[in-house]
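Trainee: sequence first, predicted coordinates after that:
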Amino acid sequence: MNKLIKNIALLLCISVFISSCETIDYDDTNQNPNGPTSPVTSQLFTSALTWVPVITIDEVSILYMQHITQGQYPGSSRYETLTSSYDGWYTGPIMNLNEVIKINEGPDAGAALTYGATENQLASAKILRAYYLQYMTDSWGYLPWSEAFQGVANSRVAFDSQETLYNYMFAEVDAALAMISNAAGPTGDFMFGGDMDKWAALGNNLKATMALRISDVNPSLAKTKFEQAAASGMLILDNADNLEYNYGTDATSNSPWYDNFETREDYILSVTMVENLRSNLDPRLFEMAEEARDSVHPSPNFPGGIDAGYVGAPNGAVNGNVPDYSFITSDIIYEHDFPSPIYTAAQMRFALSEAALKGWTVTGDAATHYAAGIQASMDYWGVDPADATAYIAAHPYTGIADIAYEKWVALYLNGPEAWAEWRRLDAPYLPPSPFAAVQEIPKRDAYDPSVEDNNAANYAAMVAAQGPDNIYTKLWWDVN
């Protein structure tokens, strides 16, 4: 009897417990009450934007272009950066931008309206993605793209040719420009503050730059795309319209140049840069650089020897006593928030000069844009107007070599663009470092060894099409 009573009591307890459980709502047990309940595209876009300085302050390409060189650790100045990885681009900003685009093209687009109009979120994300992709393909050449972003479903993807990638980028930028509206811009846009006119300018200046880049391998497409960009009225013709990346003054948002020089002094002016400016009596020398602290040049060239304090270092040498040489102007290296140019009036004036030289339909002739490009560069660096006028008069336009040289000077510290244009034009002449094991300035980045290890068949097919995977193989558009 006692056993029976105990069993009945146990059953009653179980039934009470079960019935009480049925009244408990467990739906929110695994939900974070402080977390977002809808897609936050603004955060994804903000994160993607933080990668712009990786391009605008790419020290390796600046070293290749001999604007600067290194002190006691000259590895990159000797072309010892033999491989590099693109993985961070895919897992970082590209993934974030892909997600912004996916959300705004999918069923959650309405929930993302809090962070800007759908069409403008899409346009800015597509333009920024194309800007990043151009940097990537102009560094490595072939890249996984059309089959990429599938995760474990397809981790061994084929490489797209650089020609295919350029065609994709043109289509992407055109589509983005067509969808820009007067509605709200992306709220995560700390670079342009959601100003869609600036995104339209970025798209058109990118488009013109891409067009000129392929002008030797596909002149008809290059002409069409450049003329479209020029006709938009969005190409930068004045420094007031320069597109720049602005930094903050705190440790998390300040300029990488400031960080580079906060505790070390690794970068100094290259002898190539200093001597070109000196020999041409270029007044930008005094604005782009600081006087050396511990030495003077034995053969000054300016009247009164005012350039004696400006000394360039041999490229690739172990320049251990860096105070013997000139540093980058203190405005850049000792100010937290000196902005980095993305596209400038000088750069685009020289692009228009070359377009006019090619006979493309643009307003103005080659000589006019050439002189305006020098003037814009002089103004950007704060050169006295009389000195700028004298320099322009002493260096009249005669052809493509003049454009190439002045563009190289105007792109001072914009390594990726200077490197790409130097490869395309094969000018001006830059002497390879005599201290390098191979005395040849690199033409591309080589892939990280993991690419071949993890994707052998597609890697082999890519090498067969593009050429040997080393830093001296020319890219598709580099035919000079």
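Mentor: Cool, got the structure.
Trainee: going forward, measure contacts between C-alpha atoms and count neighbours the same way
Mentor: Will do.
Trainee: can you confirm residue 387 is in a helix?
Mentor: Yes: counting by DSSP: H, G, I helix; E, B strand; the rest coil, residue 387 is found in a helix.
Trainee: what's the span of stretch 448-459, first residue to last?
Mentor: End-to-end span of stretch 448-459 (CA to CA, to the nearest Å): 11 Å.
Trainee: what do you get for stretch 258-267?
Mentor: End-to-end distance (CA to CA), stretch 258-267: 12 Å.
Trainee: again, but for stretch 82-90
Mentor: Stretch 82-90 has an end-to-end distance of 21 Å (CA to CA).
Trainee: buried ones in that stretch, by neighbour count?
Mentor: 82, 86, 89-90 (16 or more other CA atoms under 10 Å).
Trainee: sticking with residue 379, tell me its helix or strand.
Mentor: If you go by DSSP states H and E, residue 379 is part of helix 366-380.
Trainee: got another, please set it beside the one above:
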Amino acid sequence: MKKIKYILLLVLVSQTFVFTSCDSDFEEVNTNPNDPSSVPADLLLAGIIRGTANILQSSFNGGETGSCWVQHLGKTIYNGNEYYIPRQSSIDGVWETLYSVVAKDAAIMEGLANLQGNNNLEGVALVLKANAFHNLTDIYGNIPLTEALLGDTGNITPIYDDSQTVVYPAILAMLDNAISLLDGTGTIDAGQDIMYGGNWGLWKKYASSLKFKVLMRAQSGGYDATAELNALMNSNNLFSSNSDEAKLVYLSAEPNANPFFEALVNGGRTTEWSMGEELVELMKAKNDPRLAVYAQEVGGDGSGGGYVGKPAGIRDIGNSIFGDSGNISLIGTKYLEAEQPYYFMTYAHLSLLMAEAAEKGLITGSAATYFNQGIAASISANGVTGSPNVSYVSGSTGITQIAEQIWIALYMQGFEAWSEWRRTGIPVLPLAQDAIVTSIPSRYSYPLTQQSLNNENYTSAVANQGADKLTTSLWWQN
């Protein structure tokens, strides 16, 4: 019955079909209106991919919170986010989009593909749905999952599920199912698949690599991931080069250009953003060639002014030297291009996670080899040559080196950089100068709509997880 509702909902939302009450030629006009073979299950795919990328890459979301909270970026004006006053619209918008636009449409596509026997597309839908819930739980903590997406059945007050015992296992199960389904059966419309052009094998690699990342995050919270990590290593289904990685390459003009290009370049706000001091100084200390791509020289590239980052969270920024964009480095021009991709997951990130897993004895192989592989992948993706001045040293030093390189490699991947920094606690970052809370935020608070429209379950979630504050730690957090 639920599958039929998926079809009906798609019909209502897309208005693809027009129904008539005319009696003449009824059979010819209305032949099988609910036949799943007549409903293009691919129809939602591009919107799900773009919806995910746009909300997480938004300068207000991944930029002002994720990238600023991990001190990759700073702002020279309107910088309340830096001392930990996030926009309420960001808190509400990320929740609403990942549920209503991404996870809901992915579930509809999953149901339609299942009815059509299209294993490949069903697998893709599960990967995108799993990624949506993964982001939701890592941003907010306990979230609705088992009773989520059931508004069309009348359930508009879903319970919140425990992130550790329910949500993460459910995400892993979705990915396992996706990996199994992605077997070459069925088709993926290349025109709708704006990430992989219909290549089911690459979707399988993304599903497997995403599972590796989810397992490493769960492992940090005490989950025994050893057997599953080794199974993935032996599957031959993980990313093996930069060409495998999951990314959306944006187009050259609005409304399908990179959100940073649209907001900063087209919006005339490039000088309102700067590099963070912690990132610049660490990269300078390691003579990292990526710095020349990540950042502009003070006064513009070619000025000879070198690279200067801004300390985090100066409330009276206008009366500081850092309030003048001419004194600090701005975001590198490559990362402000219209076609700069949004990365769902990179080969560099996977390789560095493999290095961590090897160093911890969770998988076999050389941690140093994976470490150097990850740096090389990131260097190549940034179009530079050489390598930072870092030589891998096994043990606790190696764990620190890996976490630092993950932090560096995730530049401009705001929410992911924030999640990995919360997981490792490396590098040690100073509290914002004028912080209004006692630590760098651990999570988003819940949307105000949850307090008003789903108060009973919201209250229960807070009782189970801890106060609905930015500083309440998540279960896998360092």
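Mentor: The structure has been received and is ready for your questions. This is a predicted model, so every value here is computed, not measured.
Trainee: before we move on, back to that, mean deviation, the helix holding residue 379 of structure 1 versus structure 2?
Mentor: In the superposition against structure 2, helix 366-380 of structure 1 averages 2.0 Å from its aligned positions (mean CA distance after the TM-score superposition for structure 1).
Trainee: that helix packs against which elements?
Mentor: Packed against helix 366-380 of structure 1 by the contact rule (3 or more CA pairs under 8 Å, 6 or more residues apart in numbering; DSSP states H and E) you find helix 345-357, helix 385-394, helix 400-410.
Trainee: what's the matching range in structure 2 for the first one?
Mentor: Right, the one you point to is helix 345-357 of structure 1. In the comparison with structure 2, helix 345-357 of structure 1 aligns to the range 347-359 (TM-score structural alignment).
Trainee: other residues contacting the matching stretch?
Mentor: Residues from elsewhere that reach stretch 347-359 of structure 2 (CA atoms under 8 Å, 6 or more residues apart in numbering): 209, 212-213, 216, 239-242, 244-245, 363-371, 373-378, 394-395, 398-399, 402, 405-406, 409-410.
Trainee: can you tell me which of those are buried?
Mentor: The neighbour count (16+ other CA under 10 Å) marks 209, 212-213, 216, 239, 244-245, 363, 367-368, 370-371, 373-378, 398-399, 402, 405-406, 409-410 as buried among these.
Trainee: of the helices and strands packed on helix 366-380 of structure 1, which stretch is the most buried?
Mentor: Comparing these by mean neighbour count (mean count of other CA atoms under 10 Å), helix 345-357 comes out on top with a mean of 25.
Trainee: now it and helix 366-380, what's the angle there?
Mentor: 170 degrees (axes from the mean of the first three to the mean of the last three CA atoms, to 10 degrees).
Trainee: between helix 400-410 and helix 345-357 of structure 1, find me the angle.
Mentor: 170 degrees.
Trainee: quick check: helix 345-357 of structure 1 compared with structure 2, mean distance?
Mentor: Comparison of helix 345-357 of structure 1 with structure 2 after fitting gives an average deviation of 1.2 Å (mean CA distance after the TM-score superposition for structure 1).
Trainee: please, where are all the strands along structure 1?
Mentor: 68-70, 143-144, 159-160, 243-245, 267-269, 340-343 (DSSP state E).
Trainee: any chance of these in a markdown table, with distance to residue 97 of structure 1 and mean neighbour count too?
Mentor: Shown next, in a markdown table, are the strands of structure 1 (distance: least, CA to CA, whole Å; neighbours: other CA atoms under 10 Å):
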| stretch | distance to residue 97 of structure 1 | mean neighbour count |
| --- | --- | --- |
| strand 68-70 | 33 | 30 |
| strand 143-144 | 16 | 20 |
| strand 159-160 | 20 | 20 |
| strand 243-245 | 18 | 20 |
| strand 267-269 | 33 | 27 |
| strand 340-343 | 19 | 21 |
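Trainee: quick one: which of those is nearest residue 390 of structure 1?
Mentor: Checking the strands of structure 1 against residue 390 of structure 1 by CA to CA gives strand 267-269 as the closest, at 24.6 Å.
Trainee: where in structure 2 does that closest one align, residue-wise?
Mentor: Counting by TM-score structural alignment, strand 267-269 of structure 1 pairs with residues 273-275 of structure 2.
Trainee: centre of the chain to the matching stretch, how far?
Mentor: In terms of CA atoms, centre = their mean, to the nearest Å, the centre of stretch 273-275 of structure 2 is found 21 Å from the chain centre.
Trainee: ditto for stretch 368-377 of structure 2
Mentor: Mean-position distance between stretch 368-377 of structure 2 and its chain equals 22 Å (CA atoms, centre = their mean).
Trainee: equivalent analysis for stretch 419-439 of structure 2, please.
Mentor: Computed by CA atoms, centre = their mean, the chain-centroid distance of stretch 419-439 of structure 2 equals 19 Å.
Trainee: and the contacts of that stretch?
Mentor: Outside stretch 419-439 of structure 2, the residues that touch it by CA under 8 Å, 6+ apart are 70-71, 82-85, 138-139, 217, 220, 278, 311-315, 400, 403-404, 406-407, 440, 442, 471, 476-478.
Trainee: among these, which ones are buried?
Mentor: Buried by 16+ other CA under 10 Å: 70-71, 82-85, 138-139, 217, 220, 278, 311-315, 400, 403-404, 406-407, 440, 442, 471, 476-477, out of these.
Trainee: now, which of these lie within helices?
Mentor: Applying DSSP state H to these, the entries found in helices are 138-139, 217, 220, 278, 400, 403-404, 406-407.
Trainee: with distance to residue 192 of structure 2 added, can I get those residues in a markdown table?
Mentor: Listed next are these as a markdown table, based on distance: CA to CA, whole Å:
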| residue | distance to residue 192 of structure 2 |
| --- | --- |
| 138 | 28 |
| 139 | 28 |
| 217 | 31 |
| 220 | 36 |
| 278 | 40 |
| 400 | 41 |
| 403 | 36 |
| 404 | 37 |
| 406 | 31 |
| 407 | 32 |
